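In: please work out how this folds:
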Amino acid sequence: MFYSSESELENNQSAIEEFFENTLIKSNLKTLHGTLFYAYAKPANAKMALVISSGRVEGTDKYKELLWEFYNNDYAIFIIDHQGQGRSYRHLKNKHKGYVKDFQDYSADLNQFTEQVVNAHWQGNKALIAHSMGGAIALHYLATYTHDYKGVFLSAPMLNIFTKKVPRFSTTLAVNIAKILGFQYSYAFGQKNYIPLNFDLNVLTSSEIRYKQFRQTYHATPSLQLGGVTYGWLHAVIKFLPSVDKLNITIPMYVAKAEKDEVVNNTALDKLANSHENASIESFKDAKHELFFERDEIRKPALKSLYTFCESINL
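Out: Coordinates of the predicted model:
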């Protein structure tokens, strides 16, 4: 199995860019609300397909290294930029503002993408690979729509917001009041337009080179940039999250937990895994939130677990 490494990442950039520009097929999917960007690639001897549901702020461009790696390991890959981020349509005049009207709109998009794009180009076994917000989207999709996915690999799924020292009740009350007063399109308290934080201030990864490449990608293409969340986005999330506990996922599930996550609440991940007999959970030592963009000593074991999981369901 091939693993991309930090030490070779700069040397491999030309190969990664060549793959991204010339191998990856890019197109757009028209939905009732707007146009979504997506991409896919199928190696000649693909063993199965991996369909990626990325996290908030993320998109296809950020996943270049991972897509290239999956492709070189003979996996067909499909990825969609969720509404309001990446190269997909933005809801508001200020395109930096994170907003969604209803959280379930995300899973409706994923269903349309699966039916009209993935299933049109791939008829073999497939798995959902979902990170953070994309994990919540994937879970709702799997419990709501008819599908034939063989399994789902969840990387630090957003099942509960990490509110640190602020009580959840206080956060919910403040967001509900803001929505009632008509501030759903306004930034939530402390949120602002895209700002590239220095590496030593970030809570996403401990891999300096991968973090810097992410920031360089967004600097080179400003249209990818997304700022903080609005009260409307928070309201949609807070309204949706309690339903996660009631979702019944019948296919095999693997939950990858980041030990030092400061973005999502890990207690909710344990609860999800314990409530499903078909679920496995693993905590990755010293990992921050973005397992796919971590240091090699964290990222490689996480990817090994992903590949082992995929092999177990590819029957």
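In: when you work out contacts or count neighbours from here on, use the C-alpha atoms and nothing else.
Out: Fine.
In: show me where this structure has its strands.
Out: 25-30, 35-41, 48-53, 75-80, 126-131, 151-155, 253-258, 279-284 (DSSP state E).
In: among the ones you listed, which is nearest Gly98?
Out: Closest of those to Gly98 is strand 35-41, at 15.6 Å (criterion: CA to CA).
In: run this one through as well so I can compare:
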Amino acid sequence: MFRYKDLIMPNVLKIMLFFAISINTYSLEGMIKDYKERILPTYNDCKSENYCLLTGDVESSELVVILPGNKEPYLMYLGMALDIQKKAKKNVVLVEQRGQGLNSRPLKNKQKIHVQNFDQYINDIDKLLVKLKKKIRFSKIKFIGHSMGSLIAFEYAKINPSLVSELVLSSPMFKIKAFGLPETLVRNVTSFLSSTPLKESYAFGEGDYKERSFHMTNRSTSSRKWYDFSTFIHKEHPELTTGGNTFGWVSGAYVKAHTRHSGVDKLRMKVVMFQATDDEVVDPNEIKKMCELLSDCTLVTLTKAKHDLFREKEIHRKKLFEYIF
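Out: I've put the predicted structure just below:
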């Protein structure tokens, strides 16, 4: 059953919990301090792997799997993962998507994000879970995904519905905005180009990473604080920087997103989808349509928010954390 949830915090406890979590990240200076004192030591312990597993005094057999979006290293989500592990008392694993962050990059130009087939991302999850079962015990998975990560979680849940207990999907990449061009046209053009030697070339509008000002072609966030923090991370860790996507990646993304309607009847677990009204990357209307197809889906609309909801203004992030904790 499709539901619009009341966005008012349900009780005082959740309000206190959120502010307890976010107190060190209220200002840019506080965020950098938290990064140096809490996040960086954990990152240094994890960075020899393509994932970061946080374990401890847990009370749940549910494993939380966090899947970042396109061009995002998992380091950007590590603070949130530490909060979940501590406050929710669950094992948490952050995944470094192939071609991004510390994961392997197949092309000579390491700035390019490229995959042969989008199913490789889904297969990577399977391989990781096999590895994790040798380290921890879990019987269910709760996915928290953003954009591309949301699409990967959505497709994985179709294949393994009995394993997935919940999907929390931020700005899921069901339909990519392509400067007003028809989806079918873009899919066909990129599919053709990906069958030529141009498949490993940057797609239209893509290129190596360049630092840009907050007001210049910023489609990610309306929060200056989070934009500046992201820039700080790129300067501190240039090895994590990626530029843009190849025609091969774009074609794979369109092909996989095109199958979004197939198999949705299998998704009977709890699903929460977040849509940003000012999203310039994916179509928020398609998120609503997909949520309506599911038996247990809650749609949360964040007014005047942009695409990167986990790095948005605090008024928007609070609403995300209502559902995560």
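In: superpose the two chains and report the TM-score.
Out: The TM-score (TM-score structural alignment, normalised by the length of the first structure) is 0.87; 300 aligned residues with a CA RMSD of 2.1 Å.
In: with distance to Asp102 of the first structure and mean neighbour count added, can I get the strands of the first structure in TSV?
Out: As requested, the strands of the first structure are exported to TSV (distance: least, CA to CA, whole Å; neighbours: other CA atoms under 10 Å):
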stretch	distance to Asp102 of the first structure	mean neighbour count
strand 25-30	18	15
strand 35-41	16	21
strand 48-53	17	25
strand 75-80	18	26
strand 126-131	19	25
strand 151-155	22	27
strand 253-258	25	24
strand 279-284	28	17
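In: let's have these in a markdown table, adding distance to Val117 of the first structure.
Out: Formatted as a markdown table, these follow (distance: least, CA to CA, whole Å):
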| stretch | distance to Val117 of the first structure |
| --- | --- |
| strand 25-30 | 8 |
| strand 35-41 | 9 |
| strand 48-53 | 11 |
| strand 75-80 | 9 |
| strand 126-131 | 13 |
| strand 151-155 | 19 |
| strand 253-258 | 23 |
| strand 279-284 | 28 |
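In: which of these sits closest to Leu204 of the first structure?
Out: For Leu204 of the first structure, the closest of the strands of the first structure is strand 253-258, at 10.2 Å, according to CA to CA.
In: which parts of stretch 17-28 of the second structure are buried?
Out: Buried residues in stretch 17-28 of the second structure, defined by neighbour count with 16 or more other CA atoms under 10 Å: 18, 21-22, 24-25, 28.
In: just give the closest residue to the aligned residue in the second structure for Asn266 of the first structure, not the sequence neighbours.
Out: Aligned counterpart of Asn266 of the first structure in the second structure: Pro284 (TM-score structural alignment). Leaving aside its sequence neighbours, Pro284 of the second structure sits nearest to Gln275 (CA to CA, 6 or more residues apart in numbering; 5.4 Å).
In: how about that neighbour, what's its match in the first structure?
Out: So, by TM-score structural alignment, Gln275 of the second structure is matched to Lys257.
In: look up how far Ile281 of the first structure lies from its match.
Out: 7 Å (CA to CA, to the nearest Å).
In: test my guess that Gln100 of the second structure contacts Gly244.
Out: No. Using CA atoms under 8 Å, Gln100 of the second structure is not in contact with Gly244; the gap is 10.4 Å.
In: list the residues that contact both of these two?
Out: 71, 113 (CA atoms under 8 Å, 6 or more residues apart in numbering).
In: neighbour count for those two, which is higher?
Out: Gln100 (27 against 22; other CA atoms under 10 Å).
In: residues in contact with that one?
Out: Gln100 of the second structure neighbours (CA under 8 Å, 6+ apart): 70-73, 113, 240-242.
In: Asn103 of the second structure too?
Out: 50, 96-97.
In: out of those, who's nearest Phe229 of the second structure?
Out: Lowest distance from Phe229 of the second structure to the contacts of Asn103 of the second structure (CA to CA) belongs to Glu96, with 19.4 Å.
In: what's the burial count for that closest one?
Out: Applying other CA under 10 Å, we find 25 residues neighbouring Glu96 of the second structure.
In: wait, it sits on Leu102?
Out: Yes. Here Glu96 of the second structure lies in contact with Leu102, judged by CA under 8 Å, at a distance of 6.7 Å.
In: excluding its backbone neighbours, what's nearest Arg268 of the second structure?
Out: Ser295 (5.9 Å).
In: how near is the residue nearest to Pro284 of the second structure to Lys71 of the second structure?
Out: Gln275 of the second structure sits 19 Å away from Lys71 of the second structure, going by CA to CA.
In: select only the buried ones of the contacts of Gln100 of the second structure in ChimeraX?
Out: Of the contacts of Gln100 of the second structure, the buried ones can be selected in ChimeraX as follows, counting by 16+ other CA under 10 Å:
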select :70,71,72,73,113,240,241,242
